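>>> Build me a model from this:
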Amino acid sequence: MFSRRSLGVLVVAAFAVAVGVATETAARAAPRLPPSPVLDSCPDPVDPVEAATVEEVEQLLVGTWLRCGDTPFMVGDAGPLGVALTADGRFFRVYQGSDGGLVRVEGLEQEGTWTVLASDTSYQVNLTTSGLGTATSGGLEFFESPSQVRFGTMIGPGAAVRWTGDPPVPGSVPGADDGPCGQPRDPLVLTSVADVEQRLVGTWVRCSETSGFGTPLEGQVGLEIVEDRRFFRVYRGADGNPVRGEGDGQEGTWEVIDVTSTGEPGAFQLNLMLGGRMSMNHVVLLQDPIHLRLVSEVSSDYQLWDGAPLPLPTAPPEPEPPEVAPPDTQPAPAPPPDGSLPPTGPSPSIGLLGLVFLAVGIALRRSTRSAAR
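All right, here's what the predicted structure looks like:
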């Protein structure tokens, strides 16, 4: 029989075994992700580096820069880990790959161009992202220990540290899909207001949840932009072809304006005026096939109608109701032979730790009964 001391040892040993097995099981189930190279906070820099010309600033900026802490970043958002600036005036957003290394991503919203501008007292860098517009970082300051750049943005001061490990390799955004309209695609270079106006004329079928005016009206499938500076909301006709909407709120006017800033050619804005409202959208045109993106508070995506009948709109499937057992159809459980009350709910599952303690409890009960005898 077990003595009380041996039972105590057994309890401790059983508990240790159960906890060890459970910990090992959890460790196997949890994915082991590589640590992020982004620093939790920006280190205090020393040894400032002076730059006297635009060319010297450009030379200092070439390389891969990573975010540090929660400060604003050069590309205007905190999505990527960093940004890689190349000597030919291009940049790429940088992410962490599945193996822990850095990958640089090309395509819409992932790459663009950068330029350095000089004022009387400081320098600024403008990063123009394809499909997203331009982010400006001014008051550039460089440091050597560690290699760091500090700057100011519209939402506050920011900083980035230079990456000194293996250079990023070409790749894709981890976990991303193709997005609406099968993106990404190659952006077209827009040269003038007349060029943009000519490319915009046509019927555009929506392939995103939003439209140039935010949430589209019920049944609306796109926009028709015509040469006389009018546009119409477009719906699917009975034959599958697009038809113009009729009545109030279905027709408006449009204009294209050049919002190019110094050193950043090719930026244009489409203004849609309807019912006293104006929707201002940055224009991005892509090819293979022709694709239009309008960027304002949200991004709206369209494809140029190819003449094929439009599909019928589909509604999301309604959720199936949960199964409910009919009342008074389940037989009542028979009372156990020892006269105890039957359980009133489903029995909980017993895990490994519960089984161990159940066995220990049975052994302790037997030992107590033997000692009483």
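
>>> okay, CA-based contacts and neighbour counts for the rest of this
Will do.

>>> Now for residue 356, how many residues are close by?
16 (other Cα atoms under 10 Å).

>>> What residue, apart from its backbone neighbours, is nearest it spatially?
In space, and not counting its chain neighbours, residue 356 is closest to residue 14: 6.3 Å by Cα to Cα, 6 or more residues apart in numbering.

>>> Assign a three-state SS to the one you found, would you?
The three-state label given to residue 14 by DSSP: H, G, I helix; E, B strand; the rest coil is helix.

>>> and it, how far is that from residue 368?
19 Å (Cα to Cα, to the nearest Å).

>>> what do you get for residue 357?
Residue 357 sits 16 Å away from residue 368, going by Cα to Cα.

>>> Repeat that for residue 169.
The gap separating residue 169 from residue 368 is 69 Å, by Cα to Cα.

>>> ok, now residue 10?
Look at residue 10 and residue 368: by Cα to Cα, they are 15 Å apart.

>>> From the contact counts, what lies against the helix or strand where residue 355 lies?
For residue 355, the host element (DSSP states H and E) is helix 352-372. The elements that helix 352-372 packs onto, with contact taken as 3 or more Cα pairs under 8 Å, 6 or more residues apart in numbering; DSSP states H and E, are helix 4-29.

>>> how about this one, so we can line them up?
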Amino acid sequence: MPHHSFVEQLGLALPVIQAPMAGISTAEMVVAASKAGFLGSLGAGMMSPEGMEASLRQIKSETTAAFNVNLFIIDHLPDYQLDAEDILFLRNIYEKMELDFILPDKYAPSFQEQFEVLLHAKPPVASFTFGILTQEQVSKLHAQGILVCGTATTSAEARAWADVGADAVCAQGIEAGGHRGSFLSDGGNGVGLLPLVREIVKDISIPVIAAGGIMDGEGIVAAISMGAEAVQMGTAFLGCLDAVLAPAYRKALAQHLPAESTVLTNIFSGRLARGIRNQFIEEYGSSQPFPYPVQNALTQALRKKAARDGNAENMSLWAGQGLRLIRDVSFKELAHILQDEIRTAVEKVNAAVSVTMHCGRSGS
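Predicted coordinates for the structure are as follows:
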């Protein structure tokens, strides 16, 4: 794949990927994003193979635009044994929230089964997080004409993806909302997007996508000037009318909280993720969670009840550090706004650069 053609090849009106937010991005949302000129992404990490098939059929029947499907490369830990002692604190939370504690029959779908669905459905792009594919798995996707994008939170992870033959790498800065895509480190010692992108761009020759805290046209231009070919935006889409969110979640985002109101926590899922600090994190954040996806499955009923009750204090309110800049518009409107902002930002940069060049010359 020639280096410059990632955005052109996918026929995108904007160099923007709508982040694949598992549990939030529905088929409708992907279609709306792709129709607006973004690369819509289905966060299929928690979907059953059957659910994936149905969603992919729906997307393909409603748009011919390119889209992406994202999976979690995880061991779904089918034989994980829970210790009765260790579950006590969760049992207590369930009791406090007046919920029956029922052990899930499985913690997550099988990645292998989801992967088979991908090969069969042939989406234009498949992206992966929490782990890395083998060279053989990448070749299988390529044989079906699927572009492969891996997630990296360090330059070592980016190199690992380049080595197995990925077509692009999504560089996820510590600013990003939701789960950390780390697989060679625990993701705690986070690198900011600016140094991360610069390091990765110098390290590998495949296209780099910048993710983390980018909310507007200025951010897109900044990322591209650092050498990224496109950006991935998640939180920026959450304020939009096309995103179907629990009302309490939407309300929390509509407060336009500052960047420092988000924190990294592993208490909801067993993996570090960035969200708005709330009572649940305050109270239980220092407890040792089970590994992902066990903890995720064990807290799911709690979070669902909180969402039903409109109680934001017990929900996982995933959001990146750019949440202050969330806008309440449609995906289509967002596309127009971003196009205008990109144009203005480029003009501003050009004006500043021509001034410096001019001053530089006169001083020689």
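
>>> Superposing both, give me the TM-score.
The TM-score (TM-score structural alignment, normalised by the length of the second structure) is 0.21; 134 aligned residues with a Cα RMSD of 7.2 Å.

>>> so where do the helices sit in the first structure?
For the first structure, helices defined by DSSP state H occupy the ranges 4-29, 54-61, 193-200, 352-372.

>>> my bad, should have said the second structure
6-9, 27-35, 49-62, 84-96, 111-121, 135-143, 155-163, 193-203, 217-225, 235-238, 247-253, 279-284, 294-309, 331-362.

>>> now the angle from the fifth one to helix 49-62?
Going back to what we said before, that points to helix 111-121 of the second structure. Orientation check (axes from the mean of the first three to the mean of the last three Cα atoms, to 10 degrees): helix 111-121 of the second structure against helix 49-62 gives 20 degrees.

>>> residues of helix 111-121 of the second structure that come out buried?
111, 114-115, 117-119, 121 (16 or more other Cα atoms under 10 Å).

>>> Return the member of those residues nearest to residue 262 of the second structure.
Set against residue 262 of the second structure, the nearest of the buried residues of helix 111-121 of the second structure by Cα to Cα is residue 111 (29.7 Å).

>>> From residue 220 of the second structure, how far off is that closest one?
Taking Cα to Cα, one finds residue 111 of the second structure at 32 Å from residue 220 of the second structure.

>>> Could you do residue 147 of the second structure as well?
22 Å.

>>> between the two, who's got more neighbours?
Neighbour comparison, residue 147 of the second structure and residue 220: the larger count goes to residue 220, with 27 against 22 (by other Cα under 10 Å).

>>> What is the neighbour count of residue 92 of the second structure?
Neighbour number of residue 92 of the second structure under other Cα under 10 Å is 13.

>>> can you pull the contacts of it?
With contact set as Cα atoms under 8 Å, 6 or more residues apart in numbering, residue 92 of the second structure has no partners.

>>> do you know how far it is from residue 302 of the second structure?
Going from residue 92 of the second structure to residue 302 of the second structure by Cα to Cα gives 11 Å.

>>> ok, back up a step: and residue 243 of the first structure, which of the helices of the first structure is closest to it?
Taking the helices of the first structure one by one with Cα to Cα, helix 193-200 is closest: 17.9 Å.

>>> Now that closest one: buried residues?
For helix 193-200 of the first structure, by 16+ other Cα under 10 Å, it's 193, 196-197, 200.

>>> Closest one to residue 104 of the first structure out of these, please.
Of the buried residues of helix 193-200 of the first structure, the one sitting nearest to residue 104 of the first structure (Cα to Cα) turns out to be residue 196, at 30.2 Å.

>>> Roughly how far does the closest one sit from residue 270 of the first structure?
Distance, residue 196 of the first structure to residue 270 of the first structure, by Cα to Cα: 9 Å.

>>> Residue 277 of the first structure now?
14 Å.

>>> More neighbours: which of these two?
Shown here are residue 277 of the first structure and residue 270; by other Cα under 10 Å, residue 270 has more neighbours (24 against 11).

>>> For that one, give me its contacts.
254-257, 280-283, 294.

>>> want to throw these into JSON lines with neighbour count and distance to residue 4 of the first structure?
Listed next are the contacts of residue 270 of the first structure as JSON lines, based on neighbours: other Cα atoms under 10 Å; distance: Cα to Cα, whole Å:
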{"residue": "254", "neighbour count": "20", "distance to residue 4 of the first structure": "89"}
{"residue": "255", "neighbour count": "14", "distance to residue 4 of the first structure": "90"}
{"residue": "256", "neighbour count": "21", "distance to residue 4 of the first structure": "89"}
{"residue": "257", "neighbour count": "16", "distance to residue 4 of the first structure": "89"}
{"residue": "280", "neighbour count": "20", "distance to residue 4 of the first structure": "81"}
{"residue": "281", "neighbour count": "22", "distance to residue 4 of the first structure": "80"}
{"residue": "282", "neighbour count": "20", "distance to residue 4 of the first structure": "79"}
{"residue": "283", "neighbour count": "23", "distance to residue 4 of the first structure": "81"}
{"residue": "294", "neighbour count": "25", "distance to residue 4 of the first structure": "77"}
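
>>> mind listing which of those residues are in strands?
Among the contacts of residue 270 of the first structure, the residues falling in strands (DSSP state E) are 254-257, 280-283, 294.

>>> what's the burial count for residue 169 of the first structure?
Neighbour count for residue 169 of the first structure, taken as other Cα under 10 Å: 13.

>>> Please apply the same query to residue 95 of the second structure.
Neighbour number of residue 95 of the second structure under other Cα under 10 Å is 12.

>>> what does residue 341 of the second structure give?
Neighbourhood size, residue 341 of the second structure [other Cα under 10 Å]: 18.
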